[in-house]
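Visitor: Provided below are the primary sequence and the corresponding predicted coordinates.
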Amino acid sequence: MFSHWVPRVFPAIFLLLIILSPPVFGQTHLDLTDVGDDFRFATLTGVMQVLLDPERQLDIDSASAATLDSQYQDVSNGGKIGFTDAAVWTRFTLASHLSSAQTFLLELDYPLMDRIELYEPDGQTSFSKRLGGDAFLFSARDVQVRTNVFTIDLVPGEIKTLYMRLTTNGSIQLPVRLWNQIAFAEYVAQSQLWFGLYFGAIVLLVASAIGGLLFLKSPLFFWYALYLTFYGLLNFTLTGLGFQFIWPGSPLWQDMAPSFFVGVVVITAMIFSSKLLDIAQYSRTFYHLFWLTAVLAAIGIFLSLTGYTGFAKRVSSFSGLVLVPIVMLAAVIAYRGGNIAARYFLIAWGVFLIFVFISGLYYWGVLPHNFVTAYALQLGSVFEVTMLGMALAERVASLNREKEQADQQARGYLTLLNEKLESLVKERTSELEASNERLEELATHDSLTLLLNHHAVLRALEGVINASERHGQSFCIAIVDVDNFKQINDQFGHQVGDEVLVAIANTLSSSLRTYDIAGRYGGEEFLLILPQTSTDDASDLIDRLRLSVSDLVLNNTGGERITVSAGMMAYEHGVSMDVEALFRCADDALYLAKDRGKDRIEWGSLKSLDRSLKGFADEKGGHKFHCIKE
């Protein structure tokens, strides 16, 4: 519905304002060459003639010569010549019907003109020359106001043709008007009042944006305030007020300022619009167009600051020209995508374009001079920035609504989470316990054979020793070593060697009792702990295990018979032996089995309990012992 009523309502409203708005300065349409006692104001653009001097070689004598009369052309486009490197000569004729001599004011209402040379007839054949424009100090002006104004003296019955030579590195426009002094004073007073209201509104909007930034902490307010600030400075420059009040002694900056501020305004407008419309969410193409336009504006700023002001003004003007259609189309896309703030954005730029259109018709001479037509750009810009503020407020409100919805959803999720927390904790606790068990399994078991690893089986042996001492029980251990394992690895490869170890480990696990303990001590050695087992029972058990290994048939060993040797040791209650001593005795027995032909079992024993014998000492003062090979 929004897209249907905006194009109809706003043009009707503002065209009605134009029609009903009364003239500000009495006479607005008369024969512009006639100046009588009742004359107040007239636009001269429509009766002017223009001659372009591309080489800038003509002087006043050449330009006023009768031989060039045929080359002068009527101004048919409202005085808009645009960008040109040529010198522009203009001429117009004033016919005095005054009853007495009077001084009038000739105004070129284009503050950005660099150099103006006004030639006024002085007698029959010569001209007096006066200079104006922003290429000179502001204090050198004929009349020190924001626009370029010259005094013109007329006497009764006088008819004279005046010439102006205009040069600039920017655009040339010719909104030329003639005023009597009273009408011009009224015009200046009303202009100052209007500009005070206009720039006051800009300052208030900037202050509001800064307040929003401080209280709401939204970066959108920062970019809005920055855009408004530079937009105000741009208009202060374009209206000539900057040169009049801020930098009257710097014609150089007056030349650089327009393109500089246009570039900064385009950049801040693009950033603000991009964030307000969230255009990256709706169209990556327009998002990139935004940044390309900003880069173009930045180039204009760079050219301006490095002295290439003529080219800078063209680049900056082009970036400003493409700004409006890009943001308008982006706003349409964002609005269709559901961005409510884009509604105000479209209204803001749409109405601004209407005022730009009104201003264009005014400068073309189609519309009369009144408050709305004379200040169309300022009226449009005030409406634009106000509506952009409303768009910003809507965007922030939308973000707050989204935040509130997110908070409500979060509270709902939190309630649901609290309700299920107990069961979830139990579930996670079970998972954690299972994970811990798996981790413990990985930490205590050999990854290849799945038996206890070196450290775990030694800790198990310490535990069995302690339990045996407490309960007065004996037990046996066996160190089982694979015979000729190096030859197996060398002949068949390490993968086959690993298969042999796994097969032997499986045989150990299946041959031992449930309370027996088996672990991989290292390499091809296994440590077996046989609690509450006599030496005879231990011998029988290990011998059966040895035979089971020798019966293994492995496909990858080429029929080679696999055998193991074992060194065994009994732990006797009352003989203080630690893990190292017990293991050393069993290891000595294993070496004895290897020496006696392999594939057999040997037992280690204590040679003597005499303290004078060499051996391993118990730090607690227990018996000393020495392992012997029998």
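Guide: Sure thing, it's come through.

Visitor: hey, let's count contacts and neighbours off CA atoms from now on
Guide: Noted.

Visitor: which residues touch the closest residue to L241 other than its chain neighbours?
Guide: Distances taken as C-alpha to C-alpha, 6 or more residues apart in numbering place R146 nearest to L241, at 5.5 Å, with adjacent residues excluded. Contact analysis of R146 by C-alpha atoms under 8 Å, 6 or more residues apart in numbering lists P111, T239, G240, L241, F243, Q244.

Visitor: put this beside the first:
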Amino acid sequence: MSRKTIKNLWWFCCWMLLASVAIGEAAQDVLVPDELRPWQVSGQENGERLVGQVLVWHDEMATAELADAERALARYRFEPLRHTRSSGLLSGHLWTYMRLENPSTQRREVQLEYVDHQLVNLDAYERRLHDDAQTRFQPLASLAMDAPFYERLVPHHRLVVPVVLEPGETRELLMQMRFPEKGFFFPSLRIWSPDNLRQAQLAELMLVAFLAGGLLLMALVSVTVGVATGERLFFAYSLYALTKIALWWTMAGFTHQFVLSENYHWSYISITGALVIATGLWFARHFLQSNRYTPKLDYLLQSMMWLAVVLVVAAMFQLQAMAVILITLLLFMYPLVCLGGVLRWLQGVKEAGVFALAWAFLVAGLVAQALRDLGYVEHNFVNYYWPAVGSYTEMVVILIAMGMSLNRLRTEKDAAEQRYLIQLENTKTELEALVLERTRELEKAKAAAEQEALTDVLTGADNRRSFFRKASQLLERSRHRSASFSILVFDLDHFKVINDTHGHKVGDQALRLFAKTVQIEIRDTDIFGRLGGEEFALLLPGSNDAAMQTAERLRQVVERLRVIAGEAEIRFTTSVGVAHYRGERNIEDLIYKADVALYDAKEAGRNCVHLAD
């Protein structure tokens, strides 16, 4: 046999093997109703999932009636259900077909439970297996989420269909699952004996009651702390906890069972969910102070809050598809809050890291719910209640973070008060030292001061030479001590007009009145001098804010001055340029900056104060 023949034979075998596998897979997906193995009812059913014994048909147009479903079943359009996952987000209706057999000699009842809380309508039909082929399916149950709770055949917080089988009887069941628009279908039902279902329901009720009680306790504690401390954050937390109680109680179906038994609607789930999202984001933004420290992220959080508002509107107008899409989108955006917590933690806020961890518990639960609804993971008790347990854990850890935040605020307050007391003591000591040193300097300069004229003859203020000497000394002291001081340069507005109109005698009176007034208004430690003509300068040791306040106060005092010239009353004002000491090497540089500011004041219309850049 040649190599070419062997090669062709090899490829032929491979193609045959692949074809047989494909044919086998195709055959595996075809299962006619007559070949469907019935579920053997034992009376001990404990929530087993009907997988491999159920056929499903998707009515995409949502127009099929019972007769259409019967024809689809007869024409083998139903397909086998081989998993317990969700169908994903679908429009239309979903039909399921199954068989239940009672092999015993006793009458048995089983209860078929739809596993999720979101289904709006569930209609069930039945017929005996050995009836005539022309026998139609007969109505068994018609359940609706918004119907009065007492109309349910089984008082359960989810939709449950009871089925009674006589000894040796086999029944065929057709079920129609419906949403108004779109929804997540879970066609794999759970089968229970009545006693086991009641025990499971009691366990669920105890779990939800425990979670709700814990949240209520945390809300009450938070309100108490908020009243005691005046912190609005604790009131926001309390409101967040209360909306969570409403949401999980509603989602589990207990609101319909115990609170709104007659006036319930599926939109309540979306409305309470939107309220939880809105209050949670409000609380998170307040806790993280995102509008101040992470403004870009805060825009996204605000947009999520607006989406929650739109979700409330969509639920109120019963736009179910829009509500489902919005709530799914919001759940996938929830990790943004974790990101905000991490960013604030990186900025040095320790409790923000704890907050991010707490939110991560919630996000993990919500992601599990989203993956479950979208059909990526199997539906089970753990991932069904994971969001509720994760939400509860989130609130516990957040409460710890809030305690850390409160402790930090108290520590910062105590530290600030201590710093304030120390600052007051230091200021007192510095002022006393400054006064003492000033006295000593004056005593040392007394001999020299007697030899020269230190004051301006006309105004009594320091003359230019004296002012510059004192100013240079103050600059040196401030440089060594890193102390602050400012210089104010005054110029009387339109002084030349006063001289030209009323004479130099009246002008001299105005200068003397101005100088005397300023000297009355300033402290002994301030240095005031005449630089020449109508220009004066004032040195103010102390803070920059105090210097600006003094400049404005003196300007206002001057504008109220009057000089009497014969029968005329002369008013005048002053423009002020202010410069703060910024480490200049000499006093001339600082005066130059003040002169520039004075020029700006003149240009601005006079009778005002301008600060040097």
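Guide: Looks like it came in fine. Everything numeric here is computed off the predicted structure, so don't read it as measured data.

Visitor: Counterpart of the residue nearest to L241 of the first structure over in the second structure?
Guide: Matched across to the second structure, R146 of the first structure falls on H157, judged by TM-score structural alignment.

Visitor: which secondary structure element contains that match?
Guide: For H157 of the second structure, there is no helix or strand it lies in under DSSP states H and E.

Visitor: one step back: same list (the contacts of R146 of the first structure) but as a markdown table, adding neighbour count.
Guide: As requested, those are exported to a markdown table (neighbours: other C-alpha atoms under 10 Å):
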| residue | neighbour count |
| --- | --- |
| P111 | 20 |
| T239 | 18 |
| G240 | 22 |
| L241 | 20 |
| F243 | 27 |
| Q244 | 19 |
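
Visitor: Now tabulate the residues you listed in TSV and tack on secondary structure and distance to D37 of the first structure.
Guide: Output for the contacts of R146 of the first structure, formatted as TSV (DSSP: H, G, I helix; E, B strand; the rest coil; distance: C-alpha to C-alpha, whole Å):
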residue	secondary structure	distance to D37 of the first structure
P111	coil	29
T239	coil	31
G240	coil	31
L241	helix	32
F243	helix	34
Q244	helix	32
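
Visitor: Report the separation between the match of R146 of the first structure and L247 of the second structure.
Guide: Going from H157 of the second structure to L247 of the second structure by C-alpha to C-alpha, to the nearest Å gives 14 Å.

Visitor: Check which helices and strands the helix ranked longest in the second structure sits against.
Guide: Across the second structure, the longest stretch assigned as helix under DSSP state H is helix 381-451. Other helices and strands packing on helix 381-451 of the second structure, by 3 or more C-alpha pairs under 8 Å, 6 or more residues apart in numbering; DSSP states H and E, are helix 194-229, helix 350-374.

Visitor: Using TSV, lay out these together with distance to R136 of the second structure.
Guide: As requested, these are exported to TSV (distance: least, C-alpha to C-alpha, whole Å):
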stretch	distance to R136 of the second structure
helix 194-229	28
helix 350-374	34
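
Visitor: Of those helices, which stretch is the most buried?
Guide: Mean neighbour count (mean count of other C-alpha atoms under 10 Å) peaks for helix 350-374 among those, with a mean of 22.

Visitor: mind checking how far it is from the chain centre?
Guide: Remark: helix 350-374 of the second structure is offset 14 Å from the chain centroid, using C-alpha atoms, centre = their mean, to the nearest Å.

Visitor: Which strand in the second structure has the most residues?
Guide: Determined from DSSP state E, the single longest strand within the second structure is strand 170-184.

Visitor: Give me the residues contacting that one.
Guide: With contact meaning C-alpha under 8 Å, 6+ apart, strand 170-184 of the second structure is reached by 38, 86-102, 118-130, 137, 165, 185, 319-321, 324, 373-374.

Visitor: Separate out the buried members of the residues you listed.
Guide: Burial by neighbour count, 16 or more other C-alpha atoms under 10 Å: within the contacts of strand 170-184 of the second structure this picks out 38, 86-88, 90-102, 118-129, 137, 165, 185, 319-321, 324, 373-374.

Visitor: The nearest residue to E525 of the first structure once chain neighbours are set aside sits in which helix or strand?
Guide: Spatial nearest neighbour of E525 of the first structure, chain neighbours left out: D481 (4.5 Å); criterion: C-alpha to C-alpha, 6+ apart. Secondary structure assignment for D481 of the first structure, by DSSP H and E: strand 475-482.

Visitor: do the same with Q44 of the second structure
Guide: Counting by DSSP H and E, Q44 of the second structure is part of no helix or strand.

Visitor: what about the closest residue to it other than its chain neighbours, neighbour count?
Guide: In space, and not counting its chain neighbours, Q44 of the second structure is closest to S193: 5.8 Å by C-alpha to C-alpha, 6+ apart. If you count neighbours by other C-alpha atoms under 10 Å, S193 of the second structure ends up with 20.

Visitor: Per the alignment, S193 of the second structure pairs with which residue of the first structure?
Guide: In the first structure, the residue paired with S193 of the second structure is N180, using TM-score structural alignment.

Visitor: likewise A147 of the second structure?
Guide: When the first structure is aligned by TM-score structural alignment, A147 of the second structure is paired with F136.

Visitor: quick one: the nearest residue to its match once chain neighbours are set aside from R115 of the first structure, how far?
Guide: Excluding its sequence neighbours, the residue lying closest to F136 of the first structure (C-alpha to C-alpha, 6+ apart) is P251, at 6.0 Å. Distance of P251 of the first structure to R115 of the first structure, computed by C-alpha to C-alpha: 11 Å.
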